[in-house]
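Visitor: Requesting a structural model of the entry that follows:
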Amino acid sequence: MWNEAAQTMPVDQLRALQLSRLKSLLALVHDRVDFYRHRLDDAGVVPSEVTSLDDLAQVPFTSKYDMREVFPFGLFAVPAEEIVEVHMSSGTTGKPVVGGYTRADLDLWQEVMARTLDAGGLHAGDVIQVAYGYGLFTGGLGGHYGGTRLGAMTLPMSSGNTFRQLNTMADFGTTALLCTPSYALFIAEQAREQGVDLASGPLRAGFFGAEPWSAEMRSDIETKLGIKAYDIYGLTELIGPGVAAECTEQNGLHIFEDHFYPEIVDSETGAVLPAGEKGELVLTTLTRTGTPVLRYRTRDITYLIDEPCPCGRTSRRIHRLMGRNDDMLIIRGVNVFPQQVEEVLLRIEGVEPYYRIVVDRDGSMDTLEVEVEMTEGLFSDEVRTVLALERRIEHELRLALGIQAVVKLVNPKTIERSEGKAKRIVDRRAVTTSI
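Guide: Okay, here's the model as predicted:
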């Protein structure tokens, strides 16, 4: 296996390595990152006094909102001239989360993505088609870096242009596909319509992430594409894809623990939970140098699997994600918050502050619809006025969210009111949690 010594390290040695790296990390951020120095000092955490991994529980959490507040350079632990690449994820009020990469960080990213692909059985002889989006989104370049580090022929297709995706698969003999699971099914549908039998070709593996997907969806992808479909996990806040990945056993995602330290905590109290108990995943970057992160609250719900894996890797695994404990939606690989929708609607005359976000799946693709009440005055206007306002709101939402939404103006007082927390989201994608 790729870097077998690191991935099969005896557990006691792995824990010792993690502690050593944690102590170095705490000293680094206390010395170089004002944000963390203040956090650690306020919590009474002295890096030189940390003697066990259990001491990490004394360190305050980091949230997406913290990262947004110090935009853009507040978490950089090196001078800007040492940052050679930047990636960003969407923020809730227009400010994204920024990740700065040193050359060492890019080397780290290539390493963990090579492990990801190797875990699914790929090697230097494979042809890898990367159909994640390239750019500030981490998916495309993450897959690309992993493929080239592995020594495989890597095709930087990016997302979209499905006709060309299919032609490239045929021309180059693609053996592995990297994209969102919904796009994989869309590729399968287009192949069927064009009379292309992907299941009979060389394609044998797919690495899918960036959005929720169910066990049933995995089965559908595997049947239609004739492949093994592997779940991969990562966050821009940590490194991008490459934090954890399934092996060929497809029984939980191995965390690359020599670089990312996992905890499961109670979402309400913050208390650390034992292996096997469901809670929120919290991650710490042990080796990131550009923007190191302490105890990042992912908001993803899962649990740790401590039992040995037949593959021989000694790292702990996380169960397939079982939902989130916040109101963030992941739609076609893009993070969408209700607050973003609300901010757009509140700027537009002719609509009331009552809306509903409906997420569904049309075939293999996620769809986003926003229902919003029109005012009494607009209700009495001509149909063409209503249609024009719908198109305007769709345009504004696309600018704010980065994806297309369908807007439907509905009659006044037709969206259900609530005396408690308003029910803003209806997610009909029916994602299950079993493997």
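Visitor: contacts and neighbour counts: CA atoms only from here.
Guide: Noted.
Visitor: which other residues reach stretch 86-94?
Guide: Here stretch 86-94 makes contact (Cα atoms under 8 Å, 6 or more residues apart in numbering) with 68, 96-101, 135-138, 236-237, 334-337, 339-340, 400.
Visitor: oh sorry, the question was meant for stretch 175-188
Guide: 122, 126-132, 143, 159, 162, 166, 198, 202-211, 213, 217-218, 220-221, 224-225, 332-333, 363-366.
Visitor: Now intersect the residues you listed with the strands, please.
Guide: Applying DSSP state E to the contacts of stretch 175-188, the entries found in strands are 127, 128, 129, 130, 205, 206, 207, 208, 365, 366.
Visitor: By neighbour count, which of those wins?
Guide: residue 128 (32 neighbours; other Cα atoms under 10 Å).
Visitor: separation between that residue and residue 197?
Guide: Separation of residue 128 from residue 197 (Cα to Cα, to the nearest Å): 18 Å.
Visitor: cool, residue 174 as well?
Guide: 13 Å.
Visitor: can you check residue 35 too?
Guide: 54 Å.
Visitor: What of residue 388?
Guide: Distance from residue 388 to residue 197, by Cα to Cα: 43 Å.
Visitor: of the two, who's got more company?
Guide: residue 197 (14 against 11).
Visitor: For that one, which non-adjacent residue is closest in space?
Guide: Ranked by Cα to Cα, 6 or more residues apart in numbering and with sequence neighbours excluded, the top spatial neighbour of residue 197 is residue 191, at 6.8 Å.
Visitor: Need the three-state assignment for the one you found.
Guide: Judged by DSSP: H, G, I helix; E, B strand; the rest coil, the three-state class of residue 191 is helix.
Visitor: quick one more, to check against the first:
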Amino acid sequence: MYWNKSCECMPREKLQELQLERLKEMVNRIYHDVPFYRNKFQEAGLVPEDVQELSDLQKLPFTTKVDLRDNYPYGLFAVPLEKIVRIHASSGTTGKPTVVGYTRKDITIWAEIMARSLVAAGADSHSVVQNAYGYGLFTGGLGVHYGAEMLGASIIPISGGNTDKQIMIMKDFGTTVLTCTPSYAIYLGDALKKKGIDPESLKLKVGVFGAEPWSDSMRKEIEKKLKIKAHDIYGLSEIMGPSVAIECEAQDGLHIWEDHFIPEIIDPVTLKVLPYGEQGELVITTITKEGIPLLRYQTHDITSINPEPCGCGRTHLRINRLQGRTDDMLIIRGVNVFPTQIESVLLELGEVEPHYQLIVRREGSLDTLEIKVELSEEMFSDKISNLEKLEKRIALRIHSTIGINAKIALVEPGSLPRAEGGKSQRVLDLRKI
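Guide: Take a look at the predicted model:
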């Protein structure tokens, strides 16, 4: 099922012609309307006319989050403020937030591709969408909201947290689609179990989860706990918000809407473009945004591009499930470690809960990794000798996966911090480097 079949199933040749036309127009616009980009082009000895084919994109400069912060708040806007109808900002853990602005056309495009995304995941105009993403400066809540309204679905703008009310509304309002972070979906599944509510007694069918990296093993865990089909969605405030890419019902990579975004994969060290299939940092160019168009924005997200045709019939490239971020990636004893690798091992074992915390310390000149893992209720009451065997089994599996030894600490159910609504804090890096 499609929301906009002519765009979603556009022949590749026609799609690339459209991309080039829009890229040329976008480059010309930012050169003349955004002093930051004009300076970047002049420093590189470039003019807009240097873009004659899609491959010329590789000649153009990158944009980074630092550039957005250096131009805080409106320095990268390409239109006067009176044409901006909405302003969002990323939460940011340090310093000032990154600010993004939307024209009326931007909001319409955002709603349209969000509607596409919801339909790709299995929603339709009869769906009841419980939106547990946060509303406010964060783009998640309003992004999903406008897309669901354009689709004609019934949207419940409950936002994050308040789990008892989430469950009450899920039951009483007949929710069929849940949108939230994957860690909160797990939390809701656990809460249903504690209340003795069988997920199959609900009308819930589909979940659309994003805003943090998660593994395929975690997907299986969510699907088991909530009895739904769980879809990965990708977006970031700087580019648009949720809806940049989505898994279709095949659940085999996320279609990135290429009539609005051009994706590239680069080596995060050399910044050279990598061929399809190779893993690296995702870079995105917006080709239809009016408010704050971004050229070759370095997302820091680690993934690869799959160019193979999808069984759903959509022709847009797919990005594979995110493996983490270049700036969240842990380097322990020279080894790159992503939390999702640990998560996959823990969930595959099936004897522990999908709640864990990675603690990195530096003892002398040596980095150490401790992994706190919650036991399941069944295992918590088990014999100490069995728990010791489980610790060893986990440690061996972790070592074979990431190549380093980790101390495993099994903790009682419910003892680790929960993410009620927002992103979970999986990592504590206590090193003073």
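Visitor: picking that back up, out of the contacts of stretch 175-188 of structure 1, which are buried?
Guide: Neighbour-count burial (16 or more other Cα atoms under 10 Å) is assigned, among the contacts of stretch 175-188 of structure 1, to 122, 126-132, 143, 159, 162, 166, 198, 202-211, 213, 217-218, 221, 224-225, 332-333, 364-366.
Visitor: quick one: the strands in the stretch 301-433 of structure 2?
Guide: Using DSSP state E, counting those that start in this stretch, the strands found in the stretch 301-433 of structure 2 span residues 305-306, 318-319, 324-325, 330-332, 335-337, 352-363, 366-375, 407-411, 427-429.
Visitor: Columns distance to residue 298 of structure 2 on top of the ones you listed, output as a markdown table?
Guide: A markdown table is the format used below for the strands of the stretch 301-433 of structure 2 (distance: least, Cα to Cα, whole Å):
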| stretch | distance to residue 298 of structure 2 |
| --- | --- |
| strand 305-306 | 15 |
| strand 318-319 | 15 |
| strand 324-325 | 11 |
| strand 330-332 | 19 |
| strand 335-337 | 19 |
| strand 352-363 | 26 |
| strand 366-375 | 29 |
| strand 407-411 | 34 |
| strand 427-429 | 23 |
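Visitor: These: which one's closest to residue 152 of structure 2?
Guide: strand 318-319 (26.4 Å; Cα to Cα).
Visitor: Counting neighbours, what do you get for residue 262 of structure 2?
Guide: 22.
Visitor: How is it classified with respect to secondary structure?
Guide: Residue 262 of structure 2 is classified as strand under three-state DSSP.
Visitor: close enough to count as contact, it and residue 282?
Guide: No - here residue 262 of structure 2 lies out of contact with residue 282, judged by Cα atoms under 8 Å, at a distance of 10.3 Å.
Visitor: Could you name every residue contacting both of these two?
Guide: Residues touching both residue 262 of structure 2 and residue 282 (Cα under 8 Å, 6+ apart): there are none.
Visitor: Sketch out the helices for the stretch 51-200 of structure 2, chain order is fine.
Guide: 65-70, 104-120, 139-151, 163-172, 182-194 (DSSP state H, counting those that start in this stretch).
Visitor: now the ones you listed as JSON lines including distance to residue 292 of structure 2?
Guide: Shown next, in JSON lines, are the helices of the stretch 51-200 of structure 2 (distance: least, Cα to Cα, whole Å):
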{"stretch": "helix 65-70", "distance to residue 292 of structure 2": "10"}
{"stretch": "helix 104-120", "distance to residue 292 of structure 2": "9"}
{"stretch": "helix 139-151", "distance to residue 292 of structure 2": "15"}
{"stretch": "helix 163-172", "distance to residue 292 of structure 2": "35"}
{"stretch": "helix 182-194", "distance to residue 292 of structure 2": "29"}
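Visitor: do you know which of these lies nearest residue 301 of structure 2?
Guide: Here helix 65-70 is closest among the helices of the stretch 51-200 of structure 2 (Cα to Cα), at 12.5 Å.
Visitor: Could you list the buried residues of that closest one?
Guide: Those would be 68, 69, for helix 65-70 of structure 2 by 16+ other Cα under 10 Å.
Visitor: Then stretch 110-129 of structure 2?
Guide: 110-124, 127-129.
Visitor: Endpoints of stretch 330-339 of structure 1, how far apart?
Guide: End-to-end distance (Cα to Cα), stretch 330-339 of structure 1: 14 Å.
Visitor: and that stretch, how far from the chain's centre?
Guide: 11 Å (Cα atoms, centre = their mean, to the nearest Å).
Visitor: swap in stretch 349-359 of structure 2?
Guide: For stretch 349-359 of structure 2, the distance to the chain centre is 21 Å (Cα atoms, centre = their mean).
Visitor: likewise stretch 191-208 of structure 1?
Guide: Using Cα atoms, centre = their mean, the offset of stretch 191-208 of structure 1 from its chain centre is 25 Å.
Visitor: Pull the residues that contact it.
Guide: Stretch 191-208 of structure 1 has contacts (Cα under 8 Å, 6+ apart) with 117, 120, 166, 173-181, 188, 223-232.
Visitor: Give me the buried subset of these.
Guide: 117, 120, 166, 173-181, 188, 224-232.
Visitor: so residue 282 of structure 2 touches residue 302, yeah?
Guide: Yes - when contacts are counted by Cα under 8 Å, residue 282 of structure 2 is listed as touching residue 302 (6.1 Å).
Visitor: how many neighbours does residue 361 of structure 2 have?
Guide: 17.
Visitor: Ok, residue 422 of structure 1 next?
Guide: 12.
Visitor: can you check residue 415 of structure 1 too?
Guide: 16.
Visitor: Now distance to residue 321 of structure 1 too, for the ones in strands among the contacts of stretch 175-188 of structure 1, in a markdown table please.
Guide: A markdown table is the format used below for those (distance: Cα to Cα, whole Å):
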| residue | distance to residue 321 of structure 1 |
| --- | --- |
| 127 | 29 |
| 128 | 25 |
| 129 | 25 |
| 130 | 23 |
| 205 | 21 |
| 206 | 18 |
| 207 | 15 |
| 208 | 13 |
| 365 | 20 |
| 366 | 18 |
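Visitor: Over in structure 2, tell me which residue corresponds to the residue nearest to residue 197 of structure 1.
Guide: Here residue 191 of structure 1 is matched to residue 192 in structure 2, going by TM-score structural alignment.
Visitor: Name all residues that make contact with the closest residue to residue 51 of structure 2 other than its chain neighbours.
Guide: Spatial nearest neighbour of residue 51 of structure 2, chain neighbours left out: residue 24 (6.4 Å); criterion: Cα to Cα, 6+ apart. The contact partners of residue 24 of structure 2, taken as Cα under 8 Å, 6+ apart, are 48, 51, 52.
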